[in-house]
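A.B. asks: Pasted the sequence and its predicted model underneath.
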Amino acid sequence: MHTETPHTEDDWITTPITADLLRGALDLERTEHGVLPHRLPAWVRAQYADGQLAMAESQPSGVRLVFRTRATTVELDTLPTKRIYVGAPPRPDGLYELLVDGVPAGRGSVRGGRTLTIDMTAGSAELRTGPAGTVRFTGLPDGGEDGKDVEIWLPHNETTELVALRTDAPVEPAPDRGRRVWLHHGSSISQGSDAAGPTAIWPALAASLGGVELINLGLGGSALLDPFTARALRDTPADLISVKIGINLVNADVMRLRAFTPAVHGFLDTIRDGHPDTPLLVVSPILCPIHEDTPGPSAPDLTNLTDGQLRFVAMGDPAEKAAGKLTLRVIRDELSRIVAQRSKEDPNLHHLDGLGLYGEADFAELPLPDALHPDTATHRRIGERFAAQVFAAGGAFAPRSVTQPPPR
């Protein structure tokens, strides 16, 4: 990625950003400046007033512009919304990553934009306006007579309004390559948490290794078995579906075991209403020591903010587990039991223990920096293990012929 351009204004072709150029978004909202990709549809957004979910679903994790072109220079104007946490270290600008025929070919960020200043001690947030900016990629191969497939993965952790797409050659939607569509739902870990860039989040890595098209409904702080999320999964065309359930239910302290079990059944029932035979994988939580045996809620450790370090602590009492409060061990056991029960009648329902993706030995080597979220190296480990266990031969998402029985 370079910052200069040899082209004059007359050389540029501006292509309207429409839904056929985007993958990974469920809705495209027209705005004053352009279009805003959403990962939940408009009817869902009308059913909640939670600022955390609104922020998470508008951050385009897994969303990418995909087109075919002979262009050697690509410019994208965007209006990002950047977050500032009072007392915490500055967050890096969101990263845009460009791939040519699946191979990384550039990366960059957009300066400016809006800023959302969040004061966790006061529970307040202030939004300030700012100008749009540009990320520019130059020196790309032209791809010959047939051109090339270009993907621009948008920042997984930065709300991004798309203002304009400019190139030095015509653009058309990329053809359907016939790859299976994987629809995934989870928490901030699935959204990407502290990964370095949008293709470094574990679902993107797993999708690349598995040769599938990703729709990522990883929603930071918001994997709460909400009925509208289940209906969004139900209504979204997909060949493969996974749901990663657990950590947000504990650290938000939103329900007890009595409510958890029927909520899981209801969530799965709703998905099955639209996808009765689709391979459906239930993934339990990865290791998180602060909540293995201690219920939530979790909260930022404000004593460390003065040192510029943000960490989380569990605020519950382990003794409260006897009264039905949820811990990660409780959730893992119950999810395993639920899937074992349901799979007797649903051979396409599968279970994956999250400790097989990241467990005690991994924590000893790659601890969670803030006690909740994995870093880039851990995202890679989780993504590689998921692909090896789920997409490979014998896995829940392994390709199979119509005559091959589903794995049990």
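C.D. replies: Good, I have the coordinates.
A.B. asks: use CA for all of it now, contacts and neighbours both
C.D. replies: Will do.
A.B. asks: continuing past the longest strand belonging to the chain, what's the next helix or strand?
C.D. replies: What stands out as the longest strand in the chain, according to DSSP state E, is strand 74-85. Using DSSP states H and E, the helix or strand that follows strand 74-85 in sequence is strand 96-100.
A.B. asks: Which neighbouring elements make contact with the helix or strand following that next one?
C.D. replies: Using DSSP H and E, the helix or strand that follows strand 96-100 towards the C-terminus is strand 103-108. Other elements packing on strand 103-108 under the criterion 3 or more Cα pairs under 8 Å, 6 or more residues apart in numbering; DSSP states H and E are strand 96-100, strand 133-137.
A.B. asks: hey, where'd the helices end up in the stretch 101-250 of the chain?
C.D. replies: 188-191, 202-210, 227-235, 247-251 (DSSP state H, counting those that start in this stretch).
A.B. asks: what's the third one in contact with?
C.D. replies: Taking Cα atoms under 8 Å, 6 or more residues apart in numbering as the criterion, the residues outside helix 227-235 that touch it are 40-41, 44, 47, 183, 267-268, 270-275.
A.B. asks: which among those residues gets closest to residue 391?
C.D. replies: residue 183 (13.6 Å; Cα to Cα).
A.B. asks: dump the residue contacts of that closest one.
C.D. replies: 214-217, 233, 238-242.
A.B. asks: try this one side by side with the last:
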Amino acid sequence: MKNFPITDDLVFGAQELERTETGLQPHRLPANARQQNEDAGFSMAERQPSGIRLKFRTAASVIELDVLPTKRVYTGMPARPDGVFDLRVDGELMLQRTGLGGRVMRIGMAPPSMVLEPGETQVLRFENLPGRDKLVEIWLPHDEMVELVALRADAELAPVPARRTWLHHGSSISQGSNATSPTGIWPAVAATLGEVDLVNMGFGGNALLDPFTARAMRDTRVDLISVKMGINLVNLDLMRMRAFGPALHGFLDTIREGHKETPLVVVSPIYCPIHETTPGPGQFDFAALAEGRMLFRAEGSAEEVAKDKLTLVTIRQKIQAIVAQRSASDPNIHYLDGLELYGAEDNQLLPLPDALHPDAAVHDLMGRRFAEKVFAGVFSRKGEA
């Protein structure tokens, strides 16, 4: 087995590889954006490497990746599954591994607290791979922080050039909440079908029109951009309609500073029954938690809509109107109704298990529908916008 340095040309989907005492910490936001964030939850989300993967050509039959995962344990909540590493050969999922040990982050909800416990590096061994030249991808967990420590193989590794690149920004739904593996999150499903390289800026709880996120998107070289916005603004009860419209305009203006003609798809929220006509804030259903079940509920009231509170229905209407207004001078901006990815009828057949996040089947459905509507339409495989 030969050691290979983990270099930028082997890592796809990351904004930065930060060198630590242990190894390399992949980041989904650049350092200047991270410095402007003061939210601990956002800091964890951007270090969870959703969409980040090692990618190279090799004839190796054995590959080993040393990693240091950080598990999250929430006081009083059901245990979280271990993060999954997906290995694909020539685009097909072949092996899955988990790092069972590692650090532990113990998180208290009331009062808020975070305690990091040390842990040991884990060795992930992928063996019995085809002994021919092949494209190998190792997708890192979409919902578990991890540092990359070492990479070994029994044959040479060769970097591969990037394909057309799709940059996506959204909430925990885009990061992959309730999906069971990193290649099963809906953006990864869509990227595979669309034959594009994914850069995923889906941040759990933090699709909030932050200016530093818009600037990071502005400064990333890509061929297609999508922004899926709405659910976090409602379930955090962050702003009123008066602020939402100008904030969305400003977010899109910033992106356009660096991507004046890049196809830009603005996606409204998927169907979520608890927030369709009921404003936030959203909250855990503590009665369900007492029974060991994760469930969310809306704490607002429908009457508050008259006071300018946001719901998913009103946000969809506003996003559609803003995109229509901007398209008069920007022919490369497009609107996609989130209900076309997952709507009320889908919810009857495939309900959201926690009333907020899709499960694995819905992630697959959304990814396939997005690929059909966007990669076969707005951004065809021929590269025509």
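C.D. replies: It's in. Being a predicted model, the structure only gives us computed values, none of them experimental.
A.B. asks: Give me the ChimeraX select line for the contacts of residue 183 of the first structure, limited to the buried ones.
C.D. replies: Buried members of the contacts of residue 183 of the first structure, identified by 16 or more other Cα atoms under 10 Å, are gathered into one ChimeraX selection as follows:
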select :214,215,216,217,233,238,239,240,241,242
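A.B. asks: And the furthest pair within the contacts of residue 183 of the first structure?
C.D. replies: The most widely separated members of those, counting by Cα to Cα, are 217 and 239 (15.0 Å).
A.B. asks: Tell me which residue of the second structure matches up with residue 273 of the first structure.
C.D. replies: Using TM-score structural alignment, the partner of residue 273 of the first structure in the second structure is residue 257.
A.B. asks: whereabouts in the first structure does stretch 72-86 of the second structure align?
C.D. replies: The aligned range for stretch 72-86 of the second structure in the first structure is 83-97, by TM-score structural alignment.
A.B. asks: And stretch 292-305 of the second structure, by the same measure?
C.D. replies: Stretch 292-305 of the second structure covers residues 308-321 of the first structure once aligned (TM-score structural alignment).
A.B. asks: from the middle of its chain, how far away would the matching stretch be?
C.D. replies: The chain centre lies 25 Å from the centre of stretch 308-321 of the first structure; the measure is Cα atoms, centre = their mean, to the nearest Å.
A.B. asks: Same question for stretch 383-392 of the first structure.
C.D. replies: Distance of stretch 383-392 of the first structure from its chain centroid, counting by Cα atoms, centre = their mean, is 17 Å.
A.B. asks: again, but for stretch 259-275 of the second structure
C.D. replies: For stretch 259-275 of the second structure, the distance to the chain centre is 14 Å (Cα atoms, centre = their mean).
A.B. asks: Can you state the residues of the first structure onto which stretch 343-354 of the second structure aligns?
C.D. replies: Under TM-score structural alignment, stretch 343-354 of the second structure corresponds to residues 359-370 of the first structure.
A.B. asks: who's in contact with that stretch?
C.D. replies: The contact list for stretch 359-370 of the first structure, computed with Cα under 8 Å, 6+ apart, reads 286-288, 310-312, 374-375, 377-378.
A.B. asks: Going by neighbour count, which residues in it are buried?
C.D. replies: Residues 359, 362, 367-368, 370 are the ones in stretch 359-370 of the first structure that count as buried (16+ other Cα under 10 Å).
A.B. asks: List the contacts of the nearest residue to residue 132 of the second structure once chain neighbours are set aside.
C.D. replies: Closest residue to residue 132 of the second structure apart from its sequence neighbours, by Cα to Cα, 6 or more residues apart in numbering: residue 59 at 4.8 Å. For residue 59 of the second structure, the contact set (Cα under 8 Å, 6+ apart) comprises 130-134, 155-156.
A.B. asks: Make TSV from those and add distance to residue 4 of the second structure and neighbour count to it.
C.D. replies: Below are those laid out as TSV (distance: Cα to Cα, whole Å; neighbours: other Cα atoms under 10 Å):
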residue	distance to residue 4 of the second structure	neighbour count
130	20	13
131	18	12
132	19	11
133	17	14
134	17	17
155	10	17
156	9	15
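A.B. asks: Out of the residues you listed, which is nearest to residue 176 of the second structure?
C.D. replies: When these are compared against residue 176 of the second structure (criterion: Cα to Cα), the nearest one is residue 134, at 27.4 Å.
A.B. asks: For that closest one, give its distance to residue 94 of the second structure.
C.D. replies: Distance of residue 134 of the second structure to residue 94 of the second structure, given as Cα to Cα, to the nearest Å: 12 Å.
A.B. asks: Equivalent analysis for residue 21 of the second structure, please.
C.D. replies: Taking Cα to Cα, one finds residue 21 of the second structure at 32 Å from residue 94 of the second structure.
A.B. asks: Out of those two, name the residue with the larger neighbour count.
C.D. replies: Shown here are residue 21 of the second structure and residue 94; by other Cα atoms under 10 Å, residue 94 has more neighbours (13 against 7).
A.B. asks: pretty sure the more buried one is in contact with residue 126, am I right?
C.D. replies: No - look at residue 94 of the second structure against residue 126 with Cα atoms under 8 Å: they stay out of range, at 9.5 Å.
A.B. asks: Find residues that contact each of those two.
C.D. replies: Joint contacts of residue 94 of the second structure and residue 126 (Cα under 8 Å, 6+ apart) are residue 87.
A.B. asks: Residues contacting the longest helix along the first structure, please?
C.D. replies: Longest helix in the first structure, counting residues (DSSP state H): helix 257-274. For helix 257-274 of the first structure, contacts defined as Cα under 8 Å, 6+ apart pick out 225-227, 230-231, 233-235, 324-326, 334, 338.
A.B. asks: Out of these, who's the most crowded?
C.D. replies: In the contacts of helix 257-274 of the first structure, the most neighbours by other Cα under 10 Å go to residue 326, 32 neighbours.
A.B. asks: Which residues are in contact with it?
C.D. replies: Contact partners of residue 326 of the first structure, counting by Cα under 8 Å, 6+ apart, are 249-250, 253, 255-257, 295-296.
A.B. asks: Give me the buried subset of the residues you listed.
C.D. replies: Applying 16+ other Cα under 10 Å to the contacts of residue 326 of the first structure flags 249-250, 253, 256-257, 295-296 as buried.
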